[in-house]
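# Only the shape, not the letters, is given here:
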């Protein structure tokens, strides 16, 4: 059985060169090179051809991408994945806290990527894990994975054009003053750390919208439950922007938060909206706030 990822198109322009049609169908030059040299296939009306082929209206074009190989060091593992949505193109998961999205030196196994490779292998897919929306290890909630490099290419284009929208909820120290505000401050790596980021003039543009949901006190400690919308996806963006405001996330020791109430940063991706990379269908996924964050809010009202 041929497990190669395959797309089919109908030619709509008389006399168009196949290469031009493939560009209009958003097949990247990199993908075309892989198709040519790594075991892919281009056919028109079921006959193999090259990119110089002249198309006629109604021609049936089939693009078979070469089988993918997972990265070295990415072990195939099997385990539970909380699947919110899945089709031939994308996989949307609800990631628990304390699980890495990709393996690292400190946490080489049981990452989302490891388990996704096992999931794909069980499905007979010649593919590897392509992370579209990554979450920090301690952050919980929705994340999206592309099931093929071409889909990853399409979702990357969508992210750069602002067509993928993510919203988060967090609990931060102190009572945030403004009910709604936008934080537009550049973020870059801190000179004294390979991990920590900070607001700095020479950093990358970063934009976060903040909405207050509830101000409360827990054991006489002021806290605020907030919703955040990301317009950019910089590393640690929410954590850095809220710390810059003087309201670090509960549990976020790296940026000035306390772990007295929660043993991780209190951050959860509650909403993910996007257009399907192949069909253009509008997709919207939601995830209830993680239980540990719900409990912190609930206990403050007791």
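Cool, the structure landed. Predicted model, so just to flag it, every value in this text is computed and none were measured.
# make it CA atoms for all contacts and neighbour counts henceforth
OK.
# if I pick the residue most central in space within the chain, what's in contact with it?
In the chain, the C-alpha nearest the mean C-alpha coordinate belongs to residue 133, at 0.8 Å (CA atoms, centre = their mean). Neighbouring residues of residue 133 by CA atoms under 8 Å, 6 or more residues apart in numbering: 143, 144, 145.
# Distance check, the second one against residue 296.
Taking CA to CA, to the nearest Å as the measure, residue 144 falls 27 Å from residue 296.
# Pick out whichever of these two has more residues nearby.
Ranked by neighbour count (other CA atoms under 10 Å), residue 144 and residue 296 place residue 144 first, with 22 against 15.
# now the more buried one: how far from residue 54?
Counting by CA to CA, the gap between residue 144 and residue 54 amounts to 37 Å.
# go on, residue 98?
Taking CA to CA as the measure, residue 98 falls 53 Å from residue 54.
# okay, these two: which has more neighbours?
Ranked by neighbour count (other CA under 10 Å), residue 98 and residue 54 place residue 54 first, with 17 against 14.
# Near the residue lying closest to the more buried one once chain neighbours are set aside, how many other residues are there?
Setting aside the residues directly before and after it, residue 54 is nearest to residue 17 in space (CA to CA, 6 or more residues apart in numbering), at 4.7 Å. Residue 17: 16 surrounding residues under other CA under 10 Å.
# Quick check: residue 17 touching residue 51?
Yes: the pair residue 17 / residue 51 is scored as a contact, 7.1 Å apart, by CA atoms under 8 Å.
# secondary structure class for residue 238?
Residue 238 falls in the helix class when you classify it by DSSP: H, G, I helix; E, B strand; the rest coil.
# To clarify, my last question referred to residue 242.
For residue 242, the assignment made with three-state DSSP gives helix.
# Next one for the comparison:
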């Protein structure tokens, strides 16, 4: 894909080098190196320019991010793709369950990466897969994909610095407190490469905040729907923390193997807020519940109408 950007130099940048200006615009060193390799990757007033050139008020700086490569190990394969938002820099989808993010030994062509590669292959556009927030195979919801090297580097850094605000929704056993904070370190289970546990001696710090949204009964068993925000991003953090306070997720075969109300763990990445990596616009993107969660909550709340108003429920929260 090719992304072209144009900047009119303002007074506050007069006398700075192009390299300094790009750094202020959050261009990473890796992005600048690629621009230097690209013919006419950087142009000042229509002429190919180097990063050490000095810019003046009123100059027009043109940037060309040209990528003709593609992710060689990702086979284009049509799949479920629910697009929530798309522009020149980012693609945001509502990831379905039973869908891994990346191909692996046992998941060669059934992943989100395959479906997105197919989507752009149909448009004859070369594409490198850059997923910003990775979800477990059976976790549904908001997943952000960068469409170029610049948006990818900016969002990846913000993700590491916890500058992407995310809210998850979980269906858990029992009636939780109305709200709470779980501050318990998490470490790897000794006899498993996948499973995690609360480990107060050797675990890494993990903090989860939660608010209860709903309570209902299914076949005599109480279920709470909770919204969660994470201060940290440990593997299986929500699943481990909710199990630790005796409210394990429905359908979680790892941490609650006897519950079969859902066929997968009841966890959904419901909402994400962040500043657009290029325009700076503040983005708020919500993903509706998947069909299995929607059916369960309608059954539990004894409602016949379709569409649980999840987005407004989340926006009403005061974290």
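Nice, I can see it. Being a predicted model, the structure only gives us computed values, none of them experimental.
# what's the TM-score here?
TM-score for the superposed chains, counting by TM-score structural alignment, normalised by the length of the first structure: 0.90, backed by 299 aligned residues with a CA RMSD of 2.1 Å.
# So which residues of the stretch 151-300 of the first structure form helices?
Assigned by DSSP state H, counting those that start in this stretch, the stretch 151-300 of the first structure shows helices spanning 237-244, 291-301.
# Just name the most buried of those.
Burial of these is given as mean neighbour count (mean count of other CA atoms under 10 Å); helix 237-244 ranks first at a mean of 22.
# mind listing which of the contacts of residue 133 of the first structure are in strands?
143, 144, 145 (DSSP state E).
# Settle this for me: the last one is touching residue 130, isn't it.
It refers to residue 145 of the first structure. Yes: between residue 145 of the first structure and residue 130 a contact is recorded at 5.5 Å, counting by CA under 8 Å.
# Pull up the overlap in contacts between those two.
Common contacts of residue 145 of the first structure and residue 130 (CA under 8 Å, 6+ apart): residue 152.
# quick one: the strands in the stretch 201-319 of the second structure?
For the stretch 201-319 of the second structure, applying DSSP state E, counting those that start in this stretch gives strands covering 207-218, 221-230, 267-275, 282-286.
# Can you add distance to residue 121 of the second structure and mean neighbour count and give the ones you listed back as a markdown table?
Shown next, in a markdown table, are those (distance: least, CA to CA, whole Å; neighbours: other CA atoms under 10 Å):
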| stretch | distance to residue 121 of the second structure | mean neighbour count |
| --- | --- | --- |
| strand 207-218 | 39 | 18 |
| strand 221-230 | 35 | 20 |
| strand 267-275 | 27 | 22 |
| strand 282-286 | 26 | 15 |
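# quick one: which of the ones you listed is nearest residue 197 of the second structure?
For residue 197 of the second structure, the closest of those is strand 207-218, at 13.8 Å, according to CA to CA.
# ok, residue 211 of the second structure to residue 314 of the second structure distance?
As for residue 211 of the second structure, its distance to residue 314 of the second structure is 10 Å (criterion: CA to CA).
# repeat for residue 284 of the second structure
For residue 284 of the second structure relative to residue 314 of the second structure (CA to CA), the value is 11 Å.
# Now list whatever residues contact both of the two.
residue 271.
# Ok, which of the strands of the stretch 201-319 of the second structure comes nearest residue 67 of the second structure?
strand 267-275 (23.9 Å).
# residues in contact with stretch 239-253 of the first structure?
Taking CA under 8 Å, 6+ apart as the rule, stretch 239-253 of the first structure contacts 170-174, 176, 183, 185, 187, 197-199, 208, 255-267.
# can you tell me which of the strands of the stretch 201-319 of the second structure comes nearest to residue 23 of the second structure?
Among the strands of the stretch 201-319 of the second structure, the nearest to residue 23 of the second structure by CA to CA is strand 267-275 (17.5 Å).
# That closest one vs the first structure, mean deviation?
Once fitted to the first structure, strand 267-275 of the second structure is off its aligned match by 1.6 Å on average (mean CA distance after the TM-score superposition for the first structure).
# Can you spell out which helices and strands pack onto that strand?
strand 140-146, strand 165-173, strand 282-286, helix 310-315 (3 or more CA pairs under 8 Å, 6 or more residues apart in numbering; DSSP states H and E).
# mind redoing it with 6 Å?
Packing contacts for strand 267-275 of the second structure, counted by 3 or more CA pairs under 6 Å, 6 or more residues apart in numbering; DSSP states H and E, involve strand 140-146, strand 165-173, strand 282-286.
# Make CSV out of the ones you listed and add distance to residue 74 of the second structure.
Listed next are these as CSV, based on distance: least, CA to CA, whole Å:
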stretch, distance to residue 74 of the second structure
strand 140-146, 15
strand 165-173, 28
strand 282-286, 27
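# Return the most buried member of those.
Greatest average neighbour count among these goes to strand 140-146 (a mean of 25), per mean count of other CA under 10 Å.
# who touches that strand?
Contact with strand 140-146 of the second structure is made by 90-97, 130-132, 152, 268-270, 287, as judged by CA atoms under 6 Å, 6 or more residues apart in numbering.
# If you rank these by neighbours, which is first?
Comparing the contacts of strand 140-146 of the second structure by number of neighbours (other CA under 10 Å), residue 95 comes first, having 30 neighbours.
# OK, contacts around that one?
140, 141.
# Next: the one 4 residues further on.
Going by CA under 6 Å, 6+ apart, residue 99 of the second structure touches 111, 137.
# Name the SS class of it, please.
At residue 99 of the second structure the chain is in coil, as set by three-state DSSP.
# Look up how far residue 138 of the second structure lies from it.
6 Å.
# swap in residue 23 of the second structure?
38 Å.
# and if you look at residue 213 of the second structure?
Residue 213 of the second structure is 22 Å from residue 138 of the second structure, where distance means CA to CA.
# before we move on, what about residue 256 of the second structure?
Distance, residue 256 of the second structure to residue 138 of the second structure, using CA to CA: 15 Å.
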